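**Q** I would like to see how this sequence folds:
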Amino acid sequence: MVAFQKTDWNDAYENGGNIANSEEIKSRWPVEAANFRANAKGELDISYGSEERAKYDLFLPAGESKGLFVFVHGGYWQSTDISIWSHCAKGAVDAGYAALIPDYTLCPEVTIDQITQMVAQAVNHAASKIDGPIMLTGHSAGGHIVAELGTTQTQLDKKTAARLTNIVPISGLFDLRPLIHTKLNEALKLTIDSAEQNSPAFKMPLPHIRLTAWVGGNERHEFLRQNALIANIWHGLGILTDAVEEPDKHHFNVIDGLLDKDSALMRTVLA
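**A** As a prediction, the model looks like this:
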């Protein structure tokens, strides 16, 4: 018999307070992003809808693109924007892929479901510009969003969804029910019903995709559990899945592999 102690849900999903030098790490991201944008080929702030934050950046390789790489940023659906994350396109661009980084309106102004719809709209828009296979990845809340786009209830156009190959959520959240017990829910405003409706763990995956759930080995236990959960459930629903716990990585440096086209993370995304 396994006994479980009562969980402090706020602490279970708290990353910054449980990572040494977290503020210093996060302060580097806007600088790295600005440096990448200054030297990158592509187009910034492409509008894909009427909302103020309905825009995306599209970075292009030196030659003809091999396909479309998508990175969806995190922030618990209620913080950050694409200006902080441009450098996460580097590995894909260096490997010859166009890289899409979409923005979206934040909670509580919109719901999580509306955010997923916005990101789907951005991917549909960019897919009309870039041919070839489409690989989806996203960090934290972004990991949740790309998993949602890989279900049979996807908001992607049929032609766009058919082009999906690999989905690699990084430190993603796939069963949203525990978040109801956290202070995060002040902005998310989840109920049991809406948490279940927005949890990809409760949905059928598209039959032609492959999912690799990726997480840092030193992350909070809940992120390790959620990572294993989606790979386990979707494997049982008939698709190829894997769950990777990258050694010596935490929630804020697990994305570093996106900057290197030869990293294990990028080889998985682009396989």
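**Q** drop to CA atoms for contacts and neighbour counts, all remaining ones
**A** OK.
**Q** Pro30: which element?
**A** For Pro30, the element it lies in under DSSP states H and E is helix 22-39.
**Q** would you do the same for the sequence below? I want to compare the two.
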Amino acid sequence: MRSDLAYANAAFIAGGAEYPARWARDAASFRAAVGARGRLGLAYGPGAAQRFDLFLPEAVPRGALIFVHGGYWLEGGREYYSHLAAGALARGWACALPSYTLAPSARITAMVAEIAAAVQAVAALVPGPLVVTGHSAGGHLAAMMGVVASGAARVVPISPVAELAPMLDNSMNGDLHLDAAEVAAQSPARLVLRPDCSAHVWVGGQERPAFLWQARLLSENWACPWTVAPGRHHFDVIDDLADPESLLMQTLLGGL
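**A** Got it, this is the predicted structure:
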């Protein structure tokens, strides 16, 4: 049985189709407001998509938060999410938002390697601890940084696809080209969290059951905490990244 319905989001969210345009407007307004404190289009590799935007606080940054966008590894880009840097900046942290090569031009294994390279590029520019978060497919990539990226002190995957096996039976796999070997190698729920990296899994309480299962599976396999954000669905679960006092931001940056 195909997993398409289980991983459909917009159809189960009121006004779901309107979110990308809203994100784009808010992101553009944020970039205009921060002005020169936003360094846009920095390269972390030779590919056209291997770029990140870096937003800096007014004082010397305490460290850097990296946010990896979602879109089922097929769509989206950093330019939709600039406004989510507001919470980190208000807490004195820099915030980096990388893009990465999307399917079908790249497979998930290559995307993981690209984000690991982006983490290293941010580390070279911003001293202090690095925290990696990401949403949905970006949550998967953020979780993988807890396995492969030695520079990440903490990972907080938001609504991650932590076990890739359901994607084998999804129509999206026509572009993702996942096979059993790649699923095994790139499913963070099957892998070991680095001992020098802490983790906390985040998911919305009103998400599709598949995403609640994915979040709980990762938290159980990694023996790390997980939080179910009351009333949040798959699209607004990231909104609290813009609020420096939110529980999500405290979970991300508190104690570092």
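**Q** on that earlier part again, the helix holding Pro30 of structure 1 aligns to what range in structure 2?
**A** Under TM-score structural alignment, the match for helix 22-39 of structure 1 in structure 2 covers residues 16-33.
**Q** what does stretch 58-66 of structure 1 give?
**A** Taken onto structure 2 by TM-score structural alignment, stretch 58-66 of structure 1 occupies residues 54-62 there.
**Q** buried stuff in the matching stretch?
**A** Leu54, Phe55, Leu56, Pro57, Pro61, Arg62 (16 or more other Cα atoms under 10 Å).
**Q** any idea which element the corresponding residue of structure 2 for Gln78 of structure 1 lies in?
**A** Aligned against structure 2 by TM-score structural alignment, Gln78 of structure 1 finds its counterpart in Leu74. Per DSSP H and E: Leu74 of structure 2 is located in neither a helix nor a strand.
**Q** all strands for the stretch 101-250 of structure 1, in order.
**A** With strands called from DSSP state E, counting those that start in this stretch, the stretch 101-250 of structure 1 shows them at 134-139, 164-170, 210-216, 240-246.
**Q** the first one vs structure 2, average distance?
**A** Translated: strand 134-139 of structure 1. In the superposition against structure 2, strand 134-139 of structure 1 averages 0.5 Å from its aligned positions (mean Cα distance after the TM-score superposition for structure 1).
**Q** can I get the strands of the stretch 101-250 of structure 1 in a markdown table with distance to Thr182 of structure 1 and mean neighbour count?
**A** Below are the strands of the stretch 101-250 of structure 1 laid out as a markdown table (distance: least, Cα to Cα, whole Å; neighbours: other Cα atoms under 10 Å):
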| stretch | distance to Thr182 of structure 1 | mean neighbour count |
| --- | --- | --- |
| strand 134-139 | 20 | 26 |
| strand 164-170 | 21 | 25 |
| strand 210-216 | 21 | 26 |
| strand 240-246 | 25 | 18 |
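**Q** out of those strands, which comes closest to Lys261 of structure 1?
**A** Closest approach to Lys261 of structure 1 among the strands of the stretch 101-250 of structure 1 is made by strand 134-139 (13.9 Å; Cα to Cα).
**Q** which part of structure 2 matches the closest one?
**A** Aligning strand 134-139 of structure 1 against structure 2 (TM-score structural alignment) gives residues 130-135.
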